[in-house]
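1. what follows is a predicted protein model with its sequence.
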Amino acid sequence: MRRDRGQRGRFNEIVVKLIDLIEDFWPVEDGKDHRWTFFLRQRRQWVRLHVTKYDKAYYFSGSDFDSFSYPSKNAMDAGIEERLPSWIRELAHWKQAVAHDPIEAQARLMKKLPIRYRTGVIQRKNVRLLLPQWMPIASALTKNEKKEILEILRKAIPAPVRSMTLNRFFDYCRAAYQANPKTFRKMGYQSGLSGKVYYKKYADGRHGGLLDIKSNSPRAFERWYESKSWSGCHPWEIYRGGNSTHIDMCVARPMGRQKGWEVRLQASSSARLVETCRIALALKKADLPVIVDEADSYLNRILDQDWVGVVPQEEGIAYGWQSFPQEWGVRDCVRLDLFYEENPKAKPWLKKHLQSVIYWLPEELTAFLK
């Protein structure tokens, strides 16, 4: 126990020394958060170090290490403790450089920093050239499907429907489930079932009382909806999935109106885009009006004319799109190593040309002393 306390004491001393250095720099203030970002050299590698201060606690995150906080009751990973002294040395060098000339220091660092540690965007057409099998959205649709879905996405939003019942919602569900039988093949899919049976079998299950209302009563549906008793449940999640990989078919009041209903098809993930397109096609065929959320994004992805995010080495790509500014419309991400692995003989050529083809986003770099 004494040994553990001694180790804990030494770790605290090192972290406090690191924090004292960090506090010498002006942070970015974001509400109650104070935020710093550094790029530190470690032998032949670089570490992106994010530090956020909130309510007297410091939260450390970045590339190539597990996140930790100070103060904390949790035991510290030995690998982190071993690296802290080198972080302190590099941060001290950075402090000295920006004290001399912050503009020159930033310019030198960004010139030295390999592009695999940068964040940027690249046109999907360029990604398609280098990674032909990556996200085969358009090729997964038939020629006729592509033509029809583009027409749907370009059309004006349909007028709200006057009334909604549970049975009417199940009409939508029946068309939606029958649009993608392959999705449910391993779950015992059968054609020709009712929308209610499909919904009970394949939806999220947390229906929030939706299945308990009168099936053919507009008033019952309205009362259930207005009660908000379903808040926190997932009555609209018709295709199960993760935070961004499920498909919703939401029924809601049109914005700013107390009457009428609109049905919205929602799925942001490109992994579900083809299925969502086929649902929209099936609803059109069944003469069931629907609004496809993010229609412009769908259109651009199908036509390969949107921006794909490029995330730094060792950062995840599954949810990487969420960290990009909204104006870029990023919904998918790649890392540079994917290009290199697909084209190993062209790696030197790729490194040279990707540096110019990718539009690099500004880095939030801490470079000014108090």
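-> All right, it came through fine.
2. make it CA atoms for all contacts and neighbour counts henceforth
-> Will do.
3. for the protein, which segments count as helices?
-> With helices called from DSSP state H, the chain shows them at 2-22, 78-100, 102-112, 124-130, 137-140, 143-154, 166-178, 195-202, 218-227, 273-285, 295-302, 336-342, 347-357.
4. now tabulate those helices in CSV and tack on mean neighbour count and distance to residue 48.
-> Shown next, in CSV, are those (neighbours: other C-alpha atoms under 10 Å; distance: least, C-alpha to C-alpha, whole Å):
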stretch, mean neighbour count, distance to residue 48
helix 2-22, 14, 14
helix 78-100, 15, 11
helix 102-112, 13, 12
helix 124-130, 17, 25
helix 137-140, 15, 33
helix 143-154, 15, 40
helix 166-178, 21, 44
helix 195-202, 18, 42
helix 218-227, 15, 47
helix 273-285, 21, 33
helix 295-302, 19, 31
helix 336-342, 15, 17
helix 347-357, 13, 19
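5. of all the ones you listed, which one is nearest residue 260?
-> Residue 260 lies closest, by C-alpha to C-alpha, to one member of the helices of the chain: helix 218-227, at 10.1 Å.
6. and that closest one, how far out from the chain middle?
-> Here helix 218-227 is found 33 Å from its chain centre; the criterion is C-alpha atoms, centre = their mean, to the nearest Å.
7. ok, stretch 160-177 next?
-> Its chain's C-alpha centre and that of stretch 160-177 lie 30 Å apart, by C-alpha atoms, centre = their mean.
8. again, but for stretch 201-219
-> Relative to its parent chain, stretch 201-219 has a centroid offset of 30 Å by C-alpha atoms, centre = their mean.
9. try stretch 356-370
-> On the basis of C-alpha atoms, centre = their mean, stretch 356-370 sits 21 Å off its chain's mean C-alpha point.
10. returning to that earlier point: closest to residue 254 out of the helices of the chain?
-> With C-alpha to C-alpha, the closest approach to residue 254 among those belongs to helix 218-227: 13.2 Å.
11. could you verify my assumption that residue 49 touches residue 63?
-> Yes: judged on C-alpha atoms under 8 Å, residue 49 makes contact with residue 63 at a distance of 7.0 Å.
12. related to what we said a few turns ago, out of the helices of the chain, which comes closest to residue 56?
-> So among these, helix 2-22 is nearest, using C-alpha to C-alpha, at 11.4 Å.
13. ok, and here's another one to check against it:
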Amino acid sequence: MRNTMTAPVIDRLLFQFDTGFVNARPYSKDVMDAMEPLFSIMADLAPLPKNDEVKMIWLKIPRGTLEDFGDFQQILDDGEVKSREEFEELWHEEYPDEYKWYQLFLVESFNKDGSLRYRGVSVGRNTIVSASFEGDTCSARWEDKSIICLCSLLAEAAAVSMDLLRNGTYGRVIDEGLPYWFRKGVVKRTDVMAVEPEMKDSLFEGLSQSVYERFCELVTTGQNDVSLLRPMKTMTANVFFCACSLGYKACNYKGTDKPLADQYLMHADGRDEGLTGRGSGLHREYGSIDFDSPEEWDKWYHKREHWGGHPWEVCRGGNSTHVDLFVHDSRDISFALAMGRMTEEKAKKARETGGYYFSVAGKAWSRAAEAVNFYVAIHDVGFPVVLEDADEILARFRGEDWIGIVPHDVIPNYCESMFPEEYGCILDFMHVYKEEDAWFKNIQWLPVERAKLKSKM
């Protein structure tokens, strides 16, 4: 089968390589030499703005001919197709467009003396080479032949993209041809809700109208403000457990007739750093403290060497799908003072007027209603408390915020940094499918990041 610069050939070669991070290691001299033309062709490409060791360029590679797609006789013998017509249909099914796009990354770093330390080549999420230049080369491995072939084909494709960049047409080609599943965009939540009313229903599940209206009042009147709180001079474990219990009752959790600490153990993460003496995980051997003693709370909170648990995860869940009830001490200003962020005068005032207060965190789509229930319940009995990301959560409930659209190879979570500040703090991210999402036409696509030539900067 021919090794042509076509999408089926590239895909067959890429299939042999792992996705994700690969530790740097020695490669054979043949592989090291095979990378050289690729790095030479892209020598004038400017690195990424946020990482001066990484370069990226888009490759537009043709799907080629039916012969590039595969060996008809072999596929026929394997039973995948029954005729040449089916073989051609399979080709068009897997490669419906005349071209397929690939994102090529090159990584290159040097030692302080200017000697080459590392080179990496990846296509999308597939790491092709992760080569350390510190030490000797090694003997050939089974994948070397594929690496060498792939580097040659990628160099050929990269040369085309670099020519487009030099003659000023690269940007237009990208804007007009790059498929949406590689792009970022935003869509107003109201546009999605108009087509999918169940989105709004799921957001409000577990949140009563009265609690929602109270939440709106607290946020819109500026009461969700740390500077307006009147912190508590003392704190005990039972005060913390009481605040948890208020939230559990507001969310209609089971077991709210149990003792306070038992409710916490029933619903929280459990890795409580020895707070209850019955938790799990790191430092559970710390032993229980007196739940009514401010002194023992202070010792556990301030003077402990048993970090590493999740004592504030009061409603257990995943990394981003749980609810926290944090306890803060506004008198703990040593770091701000050491960093010069606070004057001695302000530090003195903070120690005199400060104290303990709560903050609720739970901005995940599936937990925001619970977080709001916690916040309103704790606030309305008089405890000092704020809700983190309250403005953004309120905008989500009202449908006034933006939803982030991310490329299909990006997990739609923790993507805040991918979007400009003009869209505010985006809470939710998703993939889109043109054939399935009726609101697709309402997406505002963001400009694709421009590649630049070093020689023209």
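-> Received, thanks. Computed from a prediction, not measured in an experiment: that's the story for all the values here.
14. sorry, back to before: closest to residue 248 of the first structure out of the helices of the first structure?
-> Across the helices of the first structure, closest to residue 248 of the first structure is helix 273-285 (C-alpha to C-alpha), at 9.4 Å.
15. now the closest one on the second structure. Mean distance?
-> Helix 273-285 of the first structure differs from its equivalent in the second structure by a mean of 2.0 Å after superposition (mean C-alpha distance after the TM-score superposition for the first structure).
16. for stretch 82-93 of the first structure, same thing?
-> Stretch 82-93 of the first structure sits 2.9 Å off on average (mean C-alpha distance after the TM-score superposition for the first structure).
17. what lies in contact with that stretch?
-> 14-15, 17-18, 21-22, 40-42 (C-alpha atoms under 8 Å, 6 or more residues apart in numbering).
18. check the offset of that stretch from the chain's centre.
-> What separates the centre of stretch 82-93 of the first structure from the centre of its chain is 32 Å, taken as C-alpha atoms, centre = their mean.
19. please apply the same query to stretch 81-91 of the first structure.
-> Taking C-alpha atoms, centre = their mean, the mean C-alpha location of stretch 81-91 of the first structure is offset from the chain mean by 31 Å.
20. likewise stretch 193-201 of the second structure?
-> 25 Å.
21. then stretch 316-333 of the first structure?
-> That offset, for stretch 316-333 of the first structure, works out to 5 Å (C-alpha atoms, centre = their mean).
22. what about it, start to end distance?
-> Chord length of stretch 316-333 of the first structure, first to last residue, is 9 Å (C-alpha to C-alpha, to the nearest Å).
23. I'd like the contacts of stretch 82-93 of the first structure laid out as CSV, including distance to residue 6 of the first structure.
-> Converted to CSV, the contacts of stretch 82-93 of the first structure look like this (distance: C-alpha to C-alpha, whole Å):
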residue, distance to residue 6 of the first structure
14, 13
15, 14
17, 17
18, 19
21, 23
22, 25
40, 28
41, 29
42, 27
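24. quick revisit: now for the helices of the first structure, which one comes closest to residue 209 of the first structure?
-> Among the helices of the first structure, the nearest to residue 209 of the first structure by C-alpha to C-alpha is helix 218-227 (7.8 Å).
25. what stretch of the second structure does the closest one fall on?
-> The alignment of helix 218-227 of the first structure onto the second structure (TM-score structural alignment) covers residues 294-303.
26. stretch 195-206 of the first structure now?
-> Using TM-score structural alignment, the partner range for stretch 195-206 of the first structure is residues 260-271.
27. can you check stretch 115-129 of the first structure too?
-> Against the second structure, the aligned range for stretch 115-129 of the first structure is residues 180-194 (TM-score structural alignment).
28. ok, and what's touching that stretch?
-> Here stretch 180-194 of the second structure makes contact (C-alpha under 8 Å, 6+ apart) with 199-200, 396, 399-409, 431-433, 439, 442-446, 448.
29. PyMOL command for the buried members of those?
-> Typed into PyMOL, the line below selects the buried ones among the contacts of stretch 180-194 of the second structure, using 16 or more other C-alpha atoms under 10 Å:
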select buried, resi 200+396+399+401+402+403+404+405+406+407+408+431+432+439+443
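30. now tabulate the helices of the first structure in JSON lines and tack on distance to residue 238 of the first structure.
-> Below are the helices of the first structure laid out as JSON lines (distance: least, C-alpha to C-alpha, whole Å):
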{"stretch": "helix 2-22", "distance to residue 238 of the first structure": "48"}
{"stretch": "helix 78-100", "distance to residue 238 of the first structure": "43"}
{"stretch": "helix 102-112", "distance to residue 238 of the first structure": "47"}
{"stretch": "helix 124-130", "distance to residue 238 of the first structure": "29"}
{"stretch": "helix 137-140", "distance to residue 238 of the first structure": "21"}
{"stretch": "helix 143-154", "distance to residue 238 of the first structure": "20"}
{"stretch": "helix 166-178", "distance to residue 238 of the first structure": "8"}
{"stretch": "helix 195-202", "distance to residue 238 of the first structure": "7"}
{"stretch": "helix 218-227", "distance to residue 238 of the first structure": "17"}
{"stretch": "helix 273-285", "distance to residue 238 of the first structure": "11"}
{"stretch": "helix 295-302", "distance to residue 238 of the first structure": "19"}
{"stretch": "helix 336-342", "distance to residue 238 of the first structure": "33"}
{"stretch": "helix 347-357", "distance to residue 238 of the first structure": "40"}
